[in-house]
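Student: Quick one: sequence and predicted model below, then my questions.
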Amino acid sequence: MARLGDGLDEIGKEFVLTRIIQMRGVDTAVFNFDFDLSWAGFFLNADLTVYGRYGTRRDGGDSQYSTSALKEAMTKALAIHKAYPANRPSLAPKNIKASNLGKMPEQMPAIEVQFRNPDIPRNCIHCHHVWKGVRRSRMADKKPMPDNLLWVYPMPDTIGVTIDVADGAKIASVAAGTPAAKAGAQAGDVVLSINGAPMFSIADFQFVLQNSPDQATLKVEVQRGTETKVLSIAISGDWRKAADFTWRTSCGDLRLGMQMESLNDGERKAAGLRAGGIKVKNAWPKGPAGMAGFQAGDVIVALNGQPVPDKETDFLAWIRQKFLPGQKIKLTVVRGAKKQDISMDVP
């Protein structure tokens, strides 16, 4: 949580500050952000137009937060507010209404029974419960999970740029051979806007990426020294899939009732594998996998006779995109020196 005493006291006086500590009663069409965050900031007009967002996590930690970047975002929000509403059209990419949101979490059919009792804190609705409601709705409808509900809120790294955490808009580095590099992005460039929308933070960048189709061209305006340039960054194919999503609290619903981890070289050799394979880290006894017979230490080598990926992210994506809840699958495991098949229904 940001505190005004952290150097934000003076600029904080320019805002009406409101703290929301849980998601019950929150309109997700307006407060649309990465729901796996521990803290997020919104800059809004009184008419609920979003000026910008602040707050980003990577691998479950809070290394992407800084007081200096938050202060910079607040400064930019004030400039936007001063020019409002004449600049309202430019804010449209920051105010996209996702088709699978637009309800208060307690009204989402897939989870409303769980939170029907408004007793707080026992029935406190956490941010990650929103992803649970969205994903469980697709599962209930027997629909495969799309990429943008698995690899949610991609970091700018997925297209090749790392943003300076202390600044929030300056490019710290550009990875060779990536879409950003091919478009001419350079370290030191300051991102001013994407598709015409002013950028305040890494979170703003992520929101644009989250709402981009699998194939698109991003018009990225940057300040380079005294010059302003517009870069055309083309994204296509599996650009989202560079990230690991298993650190996310909301990932629990994607699992089969067990957590997995990659094999080391010795474990792979012992299982008789040259590549692939994944180990069961733990199987919850009352979960689907535990009740089917899985145990910690089991090495999964095949699913319905096909070799399995060696990363949990790829394994879960395969399950959720190729199989539907209720569908029976057969997993081949190596336990000790023996190989056996375990069948279960996809939860």
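Tutor: Looks like it arrived, so ask away.
Student: can we go C-alpha only for contacts and neighbour counts from here?
Tutor: OK.
Student: Show me which residues of the single longest helix found in the chain are buried.
Tutor: Among the segments of the chain that qualify as a helix by DSSP state H, the longest is helix 67-83. Going by neighbour count (16 or more other C-alpha atoms under 10 Å), the buried part of helix 67-83 is 67-74, 76-78, 80-81.
Student: this is the other structure I want to compare:
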Amino acid sequence: MDEFVCLRMIQMNGVDLAQFQFDFDMSFAVFFMNPDGAIYGRYGTRADRPDEADRFVSLEGLAASMEAALALHRNYPGNADFLQGKKGPEPEYARAELYPQLTKYTPKINYENEVAKSCIHCHQIHNAERQELRDAGKSIPDVVLYPYPIPDVVGIRFDPDTRSTVAEVAPNSPADLLNLQPGDQILNANEQPLVSMADFQWVLHHASPGGATIPIKVWRQGKVATLDLVLEDGWRKKTDFTWRVSTWDLRRMVLGGMVLEPDKSAPTGLAVKGAGKYGEHGVARRAGVREGDVIIEIAGIHEPSTEAQVIAHLLSTTKKGDPVAVSIRRNGKEMSFTFNAQ
């Protein structure tokens, strides 16, 4: 730690979004950087299950990532070209408060008496980006709806106590098909050095939703092996985004504020876990929906299997103000309601 100059950032007000691009639904994110702005790597991954949110981070893993970042630093600037992919494209807005939905905020927090009200939370950037697309009547692309996929989506489970060592490979997954093995350490992906699992997510985030081939190099039993990770069209949609804080705003847009969960009384289907009460989050409740209702059909999907499936379908098939029809079962009786998408 003594070899680093540490800076803690607790808000997104005034932050340079060209420099600091990361998963804005994270609860903990680290950048390893050179003073000139070059990025050596990122650290911090949140699991997709609320009860295991921190299973991909550990002090041991952070220490290993810091050692890897220091190794890159010692070889800088000789490896500068190798680090170019660590930065993303120029964002549409240079700072969060320039988004049309966030213009009420200023570049600095008001520490006098309105700290909470004046602070831009990380996840609000995802919200603002999606709302702008929604307001313009545009569909939300997969890269925005399914950001920073967890490596599980390609069949890789990393050991959280290491820099980038594979702990498990899911059978018949893209990782299994390229013969990736437990114990392999992924050195780089798409010609970018990895200092952590978060770096691998960065590579996945920038891979085409329509399919891609990602070259990776692994350290296996004292030798370097080069492999090609092949992703098929639609690969991103195998990940679940409903754990994300920013999903609350998507529920407002197309579910009328409903929170859906698997129906515990049947092997398939969804039930209403919660229905908002206020403002646009209370639209479904005001239409008649209640907690415990079992979804029979919504927007043409009969017995939907996941909440993510329903949200993605409605985002692609509705615009603001369009009616959303939902049929439910309550105490053995079937009922139908309609509310408007936001």
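Tutor: On my side now, so go ahead. Worth saying up front: this structure is predicted, and the values here are computed from it rather than measured.
Student: Let's have the buried residues of helix 67-83 of structure 1 in a markdown table, adding distance to Glu10 of structure 1.
Tutor: As requested, these are arranged in a markdown table below (distance: C-alpha to C-alpha, whole Å):
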| residue | distance to Glu10 of structure 1 |
| --- | --- |
| Thr67 | 13 |
| Ser68 | 14 |
| Ala69 | 15 |
| Leu70 | 13 |
| Lys71 | 10 |
| Glu72 | 13 |
| Ala73 | 14 |
| Met74 | 11 |
| Lys76 | 15 |
| Ala77 | 15 |
| Leu78 | 13 |
| Ile80 | 18 |
| His81 | 17 |
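Student: Read off where the longest helix of structure 1 ends up in structure 2.
Tutor: Against structure 2, the aligned range for helix 67-83 of structure 1 is residues 59-75 (TM-score structural alignment).
Student: Contacts for that stretch next, please.
Tutor: 32, 34, 40-41, 43, 79, 160-163, 195-196 (C-alpha atoms under 8 Å, 6 or more residues apart in numbering).
Student: Mind putting those into CSV with neighbour count?
Tutor: Shown next, in CSV, are the contacts of stretch 59-75 of structure 2 (neighbours: other C-alpha atoms under 10 Å):
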residue, neighbour count
Phe32, 23
Asn34, 15
Tyr40, 29
Gly41, 27
Tyr43, 21
Asn79, 13
Pro160, 23
Asp161, 18
Thr162, 22
Arg163, 27
Val195, 30
Ser196, 29
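Student: now the helices for structure 2?
Tutor: Along structure 2, counting by DSSP H, helices occupy 59-74, 115-118, 123-135, 142-145, 174-177, 197-205, 247-254, 283-287, 307-317.
Student: wait, which of those helices is closest to Phe24 of structure 2?
Tutor: helix 123-135 (5.0 Å; C-alpha to C-alpha).
Student: according to the alignment, the closest one goes to what range in structure 1?
Tutor: Mapped onto structure 1 using TM-score structural alignment, helix 123-135 of structure 2 spans residues 128-140.
Student: how big's the offset between that stretch and structure 2?
Tutor: In the superposition against structure 2, stretch 128-140 of structure 1 averages 1.1 Å from its aligned positions (mean C-alpha distance after the TM-score superposition for structure 1).
Student: And for stretch 202-210 of structure 1?
Tutor: With mean C-alpha distance after the TM-score superposition for structure 1, stretch 202-210 of structure 1 averages 0.5 Å from its match.
Student: what does that stretch rub up against?
Tutor: With C-alpha under 8 Å, 6+ apart, stretch 202-210 of structure 1 has contacts from 33, 52-56, 93-94, 148, 152-156, 163, 168-169, 194, 199.
Student: quick one: the aligned partner of Ala92 of structure 1 in structure 2 from Phe28 of structure 2, how far?
Tutor: Under the alignment (TM-score structural alignment), Ala92 of structure 1 pairs with Gln84 in structure 2. Using C-alpha to C-alpha, to the nearest Å, Gln84 of structure 2 is found at 24 Å from Phe28 of structure 2.
Student: do Asp36 of structure 2 as well
Tutor: In this view, Asp36 of structure 2 and Phe28 of structure 2 are 23 Å apart by C-alpha to C-alpha.
Student: Of those two, give the one with the bigger neighbour count.
Tutor: Neighbours per residue, other C-alpha atoms under 10 Å: of Asp36 of structure 2 and Phe28, the larger number sits with Phe28, 13 against 6.
Student: which residues does the more buried one contact?
Tutor: 44-45 are the contacts of Phe28 of structure 2 under C-alpha under 8 Å, 6+ apart.
Student: one more time with 7 Å
Tutor: Gly44 (C-alpha atoms under 7 Å, 6 or more residues apart in numbering).
Student: re the thing from before, so can I have TSV of the contacts of stretch 59-75 of structure 2 showing distance to Pro107 of structure 2?
Tutor: Formatted as TSV, the contacts of stretch 59-75 of structure 2 follow (distance: C-alpha to C-alpha, whole Å):
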residue	distance to Pro107 of structure 2
Phe32	24
Asn34	24
Tyr40	27
Gly41	26
Tyr43	25
Asn79	34
Pro160	35
Asp161	37
Thr162	37
Arg163	35
Val195	31
Ser196	31
